[in-house]
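Q: just coords:
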C-alpha cells in the first residue's frame, strides 16, 4: 500500500485539474513522437564494400515523407533480424537512415521480419537531440543475387630466387629456382615449393602447374620433397616441396603436381591459390604420408615496405679485414629521424643475409608496422662466418679472432651512428638462431645494460670452447644485474632440444624471468621463419612502450 498511495494522490490531483499535460511532461518527459508508415520503396543497386559485406540502399516513402535507408548484410538478400545504427554501414546488421533529408537517425534499432515474400520493417528511432520517430514499412523488396569477389585469406607469400644446379653441380643460368613459401596468418609456414622456371619471372608469371622431380633442370618442374630422419636422436631434416596437413604435420611431396592459380579481389589486388591432389608424400619421420591433397586459397604476396641493404662492409682493425653486414631500414628512414634497433645473428655456416632470405624479417617488420602492432625499427644483421670458420660471436673461437671485441668496439658504434639508432637500452634488442641464438644470449648476459630483450631461436647453449652461459647468467644474478627479457624457442625435433631444456631448467632454478616456447619443428628455416613474427610482436610491445 505504501507504493500505491502516492500514485492515487497524483491521479486525484489530476482529476480535479491540478495536473495538466505540461506538468506530466515536466515530470516524465515528452511522449509525443512523429510516426511514418511507408508503403512505397525505391531500391538502388546493391554494393559490395569488401570483407564479404553488401549494402542495400533504398528510399521508403508515404507520398509525403521519405526515409533514405542503407542496410548491411553478409548475404545477397536482406535477412530478418535486428539492425543497429551506424554513421556509415560497414558490417552486417547495421543501418543508416535519414528522414525527410535532414533528420539523421542516431539511435534505436530496426527490426526486420520476412514472411513469405513480404518484408516488415519497424523501429523506434531517435535523432541526436533525442526526438523520437516511429517508422514502419510493409511490402515486397527485391535483391540482385551476385557473386562475391575473392577476399585475401590472411595467408602470405614470400619468394627467394636461387640458382638451378643439377646433381653434378652444373649451373643453368637461363633458369631460376623460385623458392615460394606460404605462411598462415600467424606467420607459420604451411607450404613450400622450389619451382623451376625461366629467369626474371614475377609471381604472376609463375602461375601454372609444376611436376615434382629430383634435381629439376627444366621449366615447370619443382624439387620433390626429401626427408632424413635419425630416430636414435629424434632429429629430423627435410626440404623441397611440402605442405602441412590438418594436424599441422609436414607432408613432403615426393611425387605429383602443384598447381598455382591467380585471381583478383574487388580492388584489383592479385591473390594466389596453391593446391595439389593425389600426391605421394612422406612425413618428417620418413614414413608414408597420410594426406595426399591440400588447398590454400587467396594468399597475398607481401613486400618489405622499406629498404634492404645487403652485403654492406665495415673495415675492422680488430679482425684485420672487411666484414659484411646487412640492414633493413624502415620506410620513413631519412637519415635524421632515430629508430629502435634489433640485431639478428645468423647460425653456423650462414651469413648476414640469412634473416632476410630465409626469415623474411624485413617483410614481417613491415607487415607489423602496417597493422599497427609494432613501431618502425631498424634491423641490423652482422656476419660471423669468415673464410669458412664459424667464430661463434666470441673471442678466440677457431683461432685468435677477437669477434666479440669487434662487435662491441667497432661494429655496433659504427652502424648505430650511421643509421641513426636511438642507442639506449630500452630501444635495443638482440636475437639469433642456433649459433646466433648462443651469441644473443651471450651478449645479453655479458652486457645486460645494453639490451632490453634477447630472443634466442634453437640456441646452441653448450658449445666446447665458448664462454659458459650458465656461469655468465649465474654471476649476473649474484651481482644483482638487471637482465634483459628472454625468450627461448625451439622445436621438439631439434637436435639441440635437450640442451635448451637444461638451460631453461637452470633459469628456473635461478629465478631468471623468461619465456620458453616449444612446438613441433626441426633445426631449419621452416621453423625459424615462424619465429620471426613472434620476435616482431614481442618487440612491437617493447619498443612501443618507449
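A: Structure's in. What do you need? The model shown is predicted, which means the values in this text are computed figures rather than measured ones.

Q: CA atoms for contacts and neighbours, from now on please.
A: Will do.

Q: neighbours of the closest residue to residue 468 other than its chain neighbours, just the number please.
A: Spatial nearest neighbour of residue 468, chain neighbours left out: residue 462 (7.1 Å); criterion: C-alpha to C-alpha, 6 or more residues apart in numbering. Burial of residue 462 is recorded as 17 neighbouring residues (other C-alpha atoms under 10 Å).

Q: try residue 263
A: 17.

Q: so residue 40 sits right up against residue 60, yeah?
A: Yes: with contact defined as C-alpha atoms under 8 Å, residue 40 reaches residue 60; the gap is 5.7 Å.

Q: of the two, who's got more company?
A: Each of residue 40 and residue 60 has its neighbours counted (other C-alpha under 10 Å); residue 60 has more, 22 against 15.

Q: next up, a structure to set beside the first:
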C-alpha cells in the first residue's frame, strides 16, 4: 500500500502543508461509497512520512483490514506544520503559529472535501505517537464534536512536566515551552492541560473514547501513569495499558494495531473504553 500525497493551503499558517493519505483498496472502484477517517499524527521532529517509512503503517493497516479487524478507512497522516519545531498541535502562546487552528479549521474540512468521508464524529478518530499522542488527545478533548475516539502511543500526556524529558531530544529547543504555552502556572498553560480538558469534556453531551499505552521503560511512562490517575479521579471512562518497551519505533509500530482496533471498535458501535 502506497500513500497518496496531497497539499493544502492553510489559512491559519498562511502556507502550504503536506499530507500523506492511505485510501481503501476499493476507493476508486466504489465511487458511491463513503469511509470513516483516522488521523495519524507523528511525533516531535517528524513529518507526514514517518508512519509510512518508520512505523510500518501500511503493513499494519493491510493486515487488520484483511482480517476484518479494521473497517475500510481513510488514514490521514498530516504534517504538524512546524518544520521540525515541535508544534504539539496547538496554537502557540507567542502567536508564532496557529497549529491547532490549522488542524481543525483547515485540514479536517479539506480532507472531507477532497475525499469521500463520513464527515461526523461517529466516523472520525485520531491517534498519534509521543508529541502526536498529546496532540490526538488535545484535539479530541477540545473538539469532541469532531472526534469520537482518540488513541495515544507513548504520549507526552503531562505536557508541562514532560518539558524536561523533551529537552533530551535533538529537535527540542529550551525556549519552546514558553513559546508554546507561556508561564507554566498561567491560564494559557492550564487551557492545554489534558486532565482539565478531560473534566470539561466529560461534562458535555459527547466525550471522546480514549485509549493509551506506554512502555514501562519509556521516559514518558510516569506522565502516562499520571494521566491515568487524573482520569480515574474524575471517573472518565478510558483504557490504559502498559507493556515492556522503550520510546522507539519498535514500540510505536508494534502498538499501532491496538490504537487502530480501539478506534475501529468505536466506528462499529462497540465502544471499548
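A: Structure's in. What do you need? What you see is a predicted model, and the numbers here were worked out from it, not measured in a lab.

Q: just to revisit the earlier point, the residue nearest to residue 468 of the first structure -> the second structure?
A: In the second structure, residue 462 of the first structure lines up with residue 158, judged by TM-score structural alignment.

Q: contacts for the longest helix along the second structure, please.
A: Ranked by residue count under DSSP state H, the longest helix found in the second structure is helix 249-267. Identification of contacts with helix 249-267 of the second structure by C-alpha atoms under 8 Å, 6 or more residues apart in numbering yields 36, 54-57, 60-61, 64, 69-71, 122-127, 129, 148-154, 209, 211-212, 215, 245, 271-272.

Q: now go through the residues you listed and say which are in helices.
A: Counting by DSSP H, the part of those found in helices is 57, 60-61, 64.

Q: who's in contact with the residue nearest to residue 468 of the first structure?
A: 468-469, 499 are the contacts of residue 462 of the first structure under C-alpha under 8 Å, 6+ apart.

Q: what do you get if the cut-off is 10 Å, keeping everything else the same?
A: 438, 468-470, 496, 499-500, 502-503 (C-alpha atoms under 10 Å, 6 or more residues apart in numbering).

Q: compare those residues with the second structure and list the overlap.
A: Retained contacts for the contacts of residue 462 of the first structure in the second structure, judged by both residues aligned by TM-score structural alignment, their matches' C-alpha atoms under 10 Å, are 438, 468-470, 496, 499-500, 502-503.

Q: what subset of those is buried?
A: Neighbour counting over these (16 or more other C-alpha atoms under 10 Å) leaves 438, 469-470, 496, 500, 503 as the buried ones.

Q: what sits against the counterpart of residue 98 of the second structure in the first structure?
A: Aligned counterpart of residue 98 of the second structure in the first structure: residue 402 (TM-score structural alignment). Under the criterion of C-alpha under 10 Å, 6+ apart, the neighbours of residue 402 of the first structure are 318-319, 391, 393-396.

Q: what of residue 270 of the second structure?
A: The contact partners of residue 270 of the second structure, taken as C-alpha under 10 Å, 6+ apart, are 262-264.

Q: that one and residue 201 of the second structure, how far apart?
A: 20 Å (C-alpha to C-alpha, to the nearest Å).

Q: what of residue 134 of the second structure?
A: Going from residue 134 of the second structure to residue 201 of the second structure by C-alpha to C-alpha gives 16 Å.

Q: equivalent analysis for residue 92 of the second structure, please.
A: Applying C-alpha to C-alpha, one obtains 22 Å for the distance of residue 92 of the second structure from residue 201 of the second structure.

Q: ok, the contacts of residue 402 of the first structure in the second structure: which stay?
A: Comparing the contacts of residue 402 of the first structure with the second structure on both residues aligned by TM-score structural alignment, their matches' C-alpha under 10 Å, the contacts found in both are 318-319, 391, 393-396.

Q: pretty sure residue 269 of the second structure is touching residue 122, no?
A: Yes: with contacts counted by C-alpha atoms under 10 Å, residue 269 of the second structure reaches residue 122, the gap being 8.8 Å.

Q: done for today, thanks.
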